[in-house]
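>>> sharing a model prediction with you, sequence too.
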Amino acid sequence: MSTYKLVCPHCHARMRIRTSEGQHIFLRIAYMQCTNEACGFVARAEFQMTHEMSPSGMPNPAVRLPVADVVIRRQAMRTADDQPDLLDQLEMERA
């Protein structure tokens, strides 16, 4: 089960990853499907690692990502704490 909370841009139902394939150590291609059968939207997505936020305790010498600057680290902290999840927002609006 995916831990990503991705929503369909058309009907706002949850999207699920049907299949994915690794292209590179830092890049994964995913094929996603809307869980709303009436909608039927399918899309291709790319998930890419771009910056190191925290160093590994078991570093692999082949892994070289730029270290995230303070702006990126602050965005990650802010997003994790105070950005509402879109699905939660939709459920609140429907209630």
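Structure received. Just so it is clear, the model here is predicted, and its values are computed rather than measured.

>>> CA only for contacts and neighbour counts going forward, please
Noted.

>>> before we move on, what SS does V71 have?
helix (DSSP: H, G, I helix; E, B strand; the rest coil).

>>> okay, now it: neighbour count?
8 (other CA atoms under 10 Å).

>>> just the strands in the chain please.
15-24, 27-34, 42-48 (DSSP state E).

>>> can you tell which of these is closest to P61?
strand 15-24 (15.7 Å; CA to CA).

>>> strand 27-34 and the closest one, what's the angle between them?
The directions of strand 15-24 and strand 27-34 differ by 160 degrees, with axes from the mean of the first three to the mean of the last three CA atoms, to 10 degrees as the criterion.

>>> please compare the first structure with the one that follows:
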Amino acid sequence: MSTTRVHNPCPHCGATGRRRMLRQLTPAVATGYYQCSDPECSAAWAAQTEITHMISESGKPNPRLAIPFRPAFRRSSHTPTAANDGDQNQAALAH
């Protein structure tokens, strides 16, 4: 795991919340446990992080994962959609 420090604001007072632990639930979902840095507040909470889509391809993809790509970043050839076909038809009619 990376040693990058992760800070989330406290949901109660807005002070810096520091992650104390991270539990990996699946390859795409993790729960982080946080504590408020303000000693007067001292709130503690959990938050989940989920990988929702890929932005770039991995050089070492995991064949057991099926994480979708965000359409704008997909590296496959462009396939026109029905909406794009309508735009092209409108452009052809305008000429």
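Right, received. Where do you want to start? Owing to the predicted nature of the structure, the values given are computational and were not obtained by experimental measurement.

>>> so can I have TSV of the strands of structure 1 showing distance to K5 of structure 1?
Formatted as TSV, those follow (distance: least, CA to CA, whole Å):
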stretch	distance to K5 of structure 1
strand 15-24	8
strand 27-34	12
strand 42-48	13
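
>>> okay, the ones you listed, which one's buried deepest?
Ranked by mean neighbour count, those are led by strand 27-34 with a mean of 18 (mean count of other CA atoms under 10 Å).

>>> by how much does that strand deviate from structure 2 on average?
Once fitted to structure 2, strand 27-34 of structure 1 is off its aligned match by 0.9 Å on average (mean CA distance after the TM-score superposition for structure 1).

>>> can you tell me how far the residue mapped onto V42 of structure 1 from structure 2 sits from Q88 of structure 2?
Aligned counterpart of V42 of structure 1 in structure 2: A44 (TM-score structural alignment). Separation of A44 of structure 2 from Q88 of structure 2 (CA to CA, to the nearest Å) stands at 54 Å.

>>> got it, and Q24 of structure 2?
Using CA to CA, one obtains 46 Å as the distance from Q24 of structure 2 to Q88 of structure 2.

>>> over to T26 of structure 2?
When distance is defined by CA to CA, T26 of structure 2 is 43 Å away from Q88 of structure 2.

>>> give me the most central residue, structure 2.
By CA atoms, centre = their mean, structure 2 has its centre lying nearest to I51, at 4.5 Å.
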